[in-house]
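[1] Predicted model and sequence below, questions to follow.
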Amino acid sequence: MPPFPKHSLFRLRPPVPVTAVPCRYVSAGTAASSSSSSATAASRDRSSRKTLVYLLGLAGAMVGASYAAVPLYRRFCQATGYGGTVQRRESVEDKIARHNREGTATSRELVVQFNADVADGMPWKFSPTQREVRVKPGESALAFYTAENRSSAPITGVSTYNVTPMKAAVYFNKIQCFCFEEQRLLPGEQIDMPVFFYIDPEFETDPKMDGINNLILSYTFFKVNDDKAVTSQG
């Protein structure tokens, strides 16, 4: 048999070396666990971002609300009589005149106590000058609060108030009050602010007021942005 030609397709080639590759076994459970962990981490990241956005939005809303709360609260009190604000349909003077004409007389004694607070970031000392006064329904009384600016800069403040128990507030009428009025104090300045109030004699005849002999008048001062104060005064 003749030898194979050199260009034959059947030329023998040296064998290709085979390199052994280690085999790593990954169970289905391990793969699923890894996938689940990744999904859980991604879910936590999304939840954290949503929570952060919510908190930032809430903080912004609270800052804005702090400036809007006082006038809104004032209008609410005027419309409903809440906190002892006299509704527009009858002034305190009209009430007093009406009860004087009717000769309304009372004998029950009430104790009115006083409380003072300042909001966060308000560098004032604010306190009532007396702890309590005793008054009968149908009588008026005068009390004082003292405010002092303990900062090194002028501060403008405005106060809100409330009367507790809430159901008795409708009978607590303020004739003169510093609430809702801007008070500007220079560094170290101190002022006394009067509260002249009147307890409606109908308090004594209202069965809902049975057992209520103590009222608390509370004020809270808030810091007012100076730019807003200048704008409102102009």
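    Yep, it's here.

[2] contacts, neighbours, all on C-alpha from now
    Noted.

[3] Secondary structure of Ala143: a strand, I assume?
    Yes: assessed with DSSP: H, G, I helix; E, B strand; the rest coil, Ala143 lies in a strand.

[4] Please verify my assumption that it contacts Val195.
    Yes: when contacts are counted by Cα atoms under 8 Å, Ala143 is listed as touching Val195 (5.2 Å).

[5] More neighbours: which of those two?
    Under the criterion of other Cα atoms under 10 Å, the comparison of Ala143 against Val195 puts Ala143 first, with 19 against 15.

[6] And the more buried one, how close does it get to Lys125?
    Separation of Ala143 from Lys125 (Cα to Cα, to the nearest Å): 17 Å.

[7] same question, Ile199
    Applying Cα to Cα, the value for Ile199 to Lys125 is 28 Å.

[8] Leaving out sequence neighbours, find the closest residue to Arg74.
    Phe180 (7.0 Å; Cα to Cα, 6 or more residues apart in numbering).

[9] List the contacts of the one you found.
    By Cα atoms under 8 Å, 6 or more residues apart in numbering, the residues touching Phe180 are 70-71, 74, 158-160.

[10] Let's see that with 7 Å instead.
    Phe180 sits next to 70, 74, 158-160 when contact means Cα atoms under 7 Å, 6 or more residues apart in numbering.

[11] second one coming, line it up with the first:
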Amino acid sequence: MPLPRLFARSSSHLCKTLNRTVAQSRCLHEVGQRRYSFAGSQHSRTSYNRFSQLGIGYFKTPYYVPGSHHHYVTNVIREQKSRKMLYYLTGLVFAMVGCTYAAVPLYRRFCQATGYGGTVQRRETVEEKILRHAQDGTVTKREIVVQFNADVSDGMPWKFIPTQREVRVKPGESALAFYTAENLSSTPITGMSTYNVTPMKAAVYFNKIQCFCFEEQRLLPGEQIDMPVFFYIDPEFETDPRMDGINDIILSYTFFKIAEDKL
């Protein structure tokens, strides 16, 4: 076969092969576009931004960005954890607020159930002890100094002080003391007090016959009241060996704000 004719046939065959390759490449490119590129919302297009087109000469082929799917999943997990932490913190805040309002009644029930802080005894029981001690005629020389302390919680605009600093009483005797409260704000405020007796081991012998603790006290702006505390030291205080060396008892009250009325 002559060389020119052979060269022409080879050139024709090469052109057909090249055209077929170009057609296949274009077909693959269109399939890639239909699979990874589509018209839609901005969010939809962004979701598939991991696919792009890489230009190599005449041909264009889609390629995948490594790590993009992992980065997307990591952001989703981080957002879920942040949302859960926000829920936990919100619940904790509400729980703390609820505990603050429930602290006073819960403390009262705890004292009544366990005797902590010197639980108020029944009036009949205390009177029976006083009568029995009077009939016995036993005279004790031991004297106990009962000191008084007063506090208010944060945000409580009251002036709250004991009228007397201390009272001296013997086991088996009763005594009367007073506390003074004054509302220093311009709005009516309702408060409630809790108490504590120290040392704690002496609290079981400290009986309050009359007390303003765990009772709501409402004071108008500038109003001042005197609140009595009538208490009794059990005569068994003297015979208990655990009370040896205890000659001072501190009675403390703390007022908390329950409600504030707007004028």
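    Yes, it's here. Everything quoted here is computed from the prediction, not taken from an experiment.

[12] re the thing from before, so Ile199 and Lys125 of structure 1 - more neighbours on which side?
    Set Ile199 of structure 1 next to Lys125 and count neighbours by other Cα under 10 Å: Ile199 wins out with 25 against 16.

[13] Wait, a helix at Val18 of structure 1?
    No: Val18 of structure 1: not assigned to a helix; according to three-state DSSP it is coil.

[14] Give me the neighbour count for it.
    If you count neighbours by other Cα under 10 Å, Val18 of structure 1 ends up with 6.

[15] Could you check how far it is from Thr85 of structure 1?
    Going from Val18 of structure 1 to Thr85 of structure 1 by Cα to Cα gives 96 Å.

[16] What of Glu182 of structure 1?
    From Glu182 of structure 1 to Thr85 of structure 1 the distance is 18 Å (Cα to Cα).

[17] Tell me which of these two has more neighbours.
    More crowded of Glu182 of structure 1 and Thr85, by other Cα under 10 Å: Thr85, with 26 against 18.

[18] tell me the contacts of that one?
    77-78, 173-174.

[19] Next step: those restricted to strands.
    173-174 (DSSP state E).

[20] Using PyMOL, define a selection of the buried residues within the contacts of Thr85 of structure 1.
    Per 16 or more other Cα atoms under 10 Å, the buried members of those correspond to this PyMOL selection:
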select buried, resi 77+78+173+174
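
[21] Closest one of the contacts of Thr85 of structure 1 to Glu102 of structure 1?
    Lowest distance from Glu102 of structure 1 to these (Cα to Cα) belongs to Asn173, with 18.7 Å.

[22] how about the closest one, what's its partner in structure 2?
    Matched across to structure 2, Asn173 of structure 1 falls on Asn207, judged by TM-score structural alignment.

[23] tell me the contacts of its match?
    Neighbour list for Asn207 of structure 2: 118-121, 231-233 [criterion: Cα under 7 Å, 6+ apart].

[24] Which residue is the nearest non-sequential neighbour of it?
    Among residues not flanking Asn207 of structure 2 along the chain, Tyr232 sits closest, at 5.1 Å (Cα to Cα, 6+ apart).

[25] which position in structure 1 aligns with that neighbour?
    Under the pairing rule here (TM-score structural alignment), the equivalent of Tyr232 of structure 2 within structure 1 is Tyr198.

[26] Just confirm that match is within a strand.
    Yes: assessed by three-state DSSP, Tyr198 of structure 1 belongs to a strand.

[27] measure it to Tyr171 of structure 1 for me?
    Per Cα to Cα, Tyr198 of structure 1 is found 8 Å from Tyr171 of structure 1.

[28] what's the answer for Tyr161 of structure 1, then?
    When distance is defined by Cα to Cα, Tyr161 of structure 1 is 15 Å away from Tyr171 of structure 1.

[29] what's the answer for Asp227 of structure 1, then?
    For Asp227 of structure 1, the distance to Tyr171 of structure 1 - Cα to Cα - is 37 Å.

[30] Could you check which of these two has the larger neighbour count?
    In this view Asp227 of structure 1 and Tyr171 are compared by other Cα under 10 Å, and Tyr171 has more residues nearby, 24 against 8.

[31] what's that one in contact with, if anything?
    By Cα under 7 Å, 6+ apart, the residues touching Tyr171 of structure 1 are 84, 199-200, 203.

[32] Let's see that with 8 Å instead.
    Here Tyr171 of structure 1 is in contact with 84, 199-203 (Cα under 8 Å, 6+ apart).

[33] what's the distance between Pro194 of structure 1 and Gln130 of structure 1?
    Taking Cα to Cα as the measure, Pro194 of structure 1 falls 11 Å from Gln130 of structure 1.
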